[in-house]
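> Okay, here's the prediction I keep looking at, along with the sequence it came from:
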Amino acid sequence: MSSPPAITIATRESRLALWQARHVQSLLEARGHAVTLLGMTTLGDQILDRTLSKVGGKGLFVKELEHALADGRADIAVHSLKDVPMELPEGFALACVMEREDPRDAWVSPHAAGLADLPQGAVVGTSSLRRVVLLREALATLGRADVRIEPLRGNLDTRLRKLDEGQYQGIVLAAAGLKRLGLGDRIRAVFEPTQSLPAAGQGALGIEVRADRADLIEALRPLAHQATWLRVAAERAVSRAMGGSCSMPLAAHAEWVGERLWLRTAWGEPEGAATLVRAEDTASVASLDEAEALGARVAAALRAAGAHAPHGEA
């Protein structure tokens, strides 16, 4: 009987990315694989003075890792799934989606318990156009036109440092990243999906491989969590149908209600009216094809209600 294949994991070098890679490493080692890490700095990590939507989107976080897979320096890449483009390049495959951590957004602030408690003229930081449009709607509902929303780039530790230095009075982060790094005590409050609908794939880890590596696809099968994979497949299908990228102010979140998948979406204009366009639907889902069909239907409903792709994208 042959021994399990040795595996090299390509990973970004941020603390969160390394935690995620080491988590996968430990699971694979427990199954008998010899696993090493290949740490890399991506273009997305290097460009910190502009918003992602202006420099090419979240795909900037995965391109260098894909190059390492293509030339054989690494065998798999571990990603935060919300950073993975909706369409993978030819020759690559998403081999595994792991069980989801908390998918919600988190409110982090040293002084304000929530948006309503912010001081006059406060600055709130976020790295996401989705969060911008959700925050704008929430602040408009509160009558808080005085609060400014400003870009916030950098890894998790950098964002927290900027908050602690007083550059922002509050910031919105993914709860999953904070919890994975043992920073859950920094969370002042979590936004329920009714308050801040999460991004497609938020809180889930995806493992990418070369499509021709059937041995790795088989080796990763035990790490997959099918209930999560179906949820994020529906979410990502919405984003794909809408031309989704980092320049898309789109939220998509699916939850199981019994045997049915409930998919909710929201879309907004970053510079337009604060009111969001919303669409939702439920379906009995047992396969990735059925999950993606649900996503396509909800995307069509969003378009019918006025949502559109950015900059003329299909």
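Nice, I can see it. Numbering: from 1, shown residues only.
> From now on I want contacts and neighbour counts done on CA atoms only, so please keep to that.
Fine.
> At the geometric centre of this structure, which residue sits there?
Lys82 (2.2 Å; C-alpha atoms, centre = their mean).
> Contacts only, for it.
199-204 (C-alpha atoms under 8 Å, 6 or more residues apart in numbering).
> which residue sits closest to it, ignoring its sequence neighbours?
Nearest residue to Lys82, sequence neighbours excluded (C-alpha to C-alpha, 6 or more residues apart in numbering): Gly201, at 4.7 Å.
> ok, structure two:
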Amino acid sequence: MSKVIRIGTRDSELALWQAHTVQKKLNDLGYKTEIIAVKSDGDIILDKPLYELGITGIFTKTLDVAMINGKVDIAVHSMKDVPTALPQGIIQAAVLERANTLDILVHKGNFDFLNENGTIASGSLRRKAQWLNKYPTHLVEDLRGNVNTRMQKLKDNNWNGAIFAAAGLERINLKPSEFIDLDWMIPAPAQGAMLVVAMQDDEYVLDAVGQLNHLETEIATYIERQFLRTLEGGCTAPIGAIAKYNEKDDTMYFKGALFSLDGKQKFEVEKTVPLIEWKKLGFFAAKEILEKGGAQLMEELRSQLKK
């Protein structure tokens, strides 16, 4: 059997880059492909913060519907945008090798404001909370839109800087020279990784896409998303997580944190375990945070984000 694999994607420059990357990998394996771009609600509604839209998976919902309706065979996503619970009938088909996991601050050639009062921009509750935790006197403005739109808004406003995922800017050659690596900021779970999903009963597509899977990235992102899921935080909650494999001693390192919206509360956990214990690492790390007081903070966050 041979069929054209229809690749569903959002129509932003970054999303199309990701789709074309998957397309090339499949073509190199001998598969026929076609890219079908759709616009998601997350790209269209730019005047509200994500959490006010009331749903998780806003950047994936449109593609989920297209796949269930048989309009596309697979969908390519930035994995950090994907809810931890996939819709019925849709499964994780491959996680591609991870890129840069860091957040970066893009500034305007001067970062003296870090030592005084400043204004930066970000549409992420996680980034905002961590920034305010470190710089409590600063203001953080909301910043929405695709990468290109956000870069333009930074130029057009008098903000001192804006926070971006390094991987996104690097993939489409938009990373400027005026930036700082925020190596102290814990990234979003699965940041820097690309996910391909497919219908669970499509054996032809699953066999094809499965060949693109990168095991080390799959394990690391599983741990991070397990941490997120156990905390019961949606994609927009102020939760950071990073897992890394250490080949030298065959261990798995994990660091995760939960923040209040204003950054004043922080619950953090850091663990290193033998690789054989990776399957429950995210779960136990999250339970530790919940028992430290994170459970009460999660209740407060749910109440605040519903308003």
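Structure received. Everything numeric here is computed off the predicted structure, so don't read it as measured data.
> Which residue in the second structure aligns with the residue nearest to the centre of the first structure?
Alignment note (TM-score structural alignment): Lys82 of the first structure maps to Lys80 of the second structure.
> one step back: closest one of the contacts of Lys82 of the first structure to Ala227 of the first structure?
Minimum distance to Ala227 of the first structure across these is 11.4 Å, recorded for Ala204 (C-alpha to C-alpha).
> Residue in the second structure paired with that closest one?
Under TM-score structural alignment, Ala204 of the first structure pairs with Ala193 in the second structure.
> residues in contact with the nearest residue to its match once chain neighbours are set aside?
In space, and not counting its chain neighbours, Ala193 of the second structure is closest to Arg98: 4.5 Å by C-alpha to C-alpha, 6+ apart. Contact analysis of Arg98 of the second structure by C-alpha under 8 Å, 6+ apart lists 192-194, 217.
> if we go to 10 Å?
167, 190-195, 214, 216-218, 220-221 (C-alpha atoms under 10 Å, 6 or more residues apart in numbering).
> ok, Lys54 of the first structure to Gln167 of the first structure distance?
Per C-alpha to C-alpha, to the nearest Å, Lys54 of the first structure is found 22 Å from Gln167 of the first structure.
> Neighbour count for those two, which is higher?
Neighbour tally, Lys54 of the first structure and Gln167, criterion other C-alpha atoms under 10 Å: the higher count belongs to Gln167, 16 against 9.
> Out of the contacts of Arg98 of the second structure, which end up buried?
Among these, those buried by neighbour count (16 or more other C-alpha atoms under 10 Å) are 167, 190-195, 217-218, 220-221.
> what's the helix or strand for Leu88 of the first structure?
Assigned by DSSP states H and E, Leu88 of the first structure falls within no helix or strand.
> ok, it touching Arg236?
No: in this structure, Leu88 of the first structure is not within contact of Arg236 by C-alpha atoms under 10 Å, at 11.9 Å.
> the more surrounded of the two?
A direct count of neighbours by other C-alpha under 10 Å for Leu88 of the first structure and Arg236 places Arg236 higher, at 28 against 13.
> Quick one: map the more buried one onto the second structure.
By TM-score structural alignment, Arg236 of the first structure lines up with Arg225 in the second structure.
> So that match lies in a helix, does it not?
Yes: assessed with DSSP: H, G, I helix; E, B strand; the rest coil, Arg225 of the second structure lies in a helix.
> What is the neighbour count of the aligned partner of Ala252 of the first structure in the second structure?
Taking TM-score structural alignment, Ala252 of the first structure has Ala241 as its aligned residue in the second structure. A total of 28 residues lie near Ala241 of the second structure under the criterion other C-alpha under 10 Å.
> Name the SS class of Ala241 of the second structure, please.
What three-state DSSP gives for Ala241 of the second structure is strand.
> Now do the SS call for Lys244 of the second structure.
In three-state terms, and counting by three-state DSSP, Lys244 of the second structure is strand.
> distance from the helix or strand harbouring Trp17 of the second structure to the first structure after superposition?
Assigned by DSSP H and E, Trp17 of the second structure falls within helix 13-28. Once fitted to the first structure, helix 13-28 of the second structure is off its aligned match by 0.5 Å on average (mean C-alpha distance after the TM-score superposition for the first structure).
> The helix or strand harbouring Arg231 of the first structure - contacts with which helices or strands?
Using DSSP H and E, Arg231 of the first structure sits within helix 226-241. Judged by 3 or more C-alpha pairs under 10 Å, 6 or more residues apart in numbering; DSSP states H and E, helix 226-241 of the first structure is in contact with strand 92-97, strand 205-210, strand 250-257, strand 260-267, helix 288-304.
> That one vs the second structure, average offset?
Mean for helix 226-241 of the first structure is 0.3 Å (mean C-alpha distance after the TM-score superposition for the first structure).
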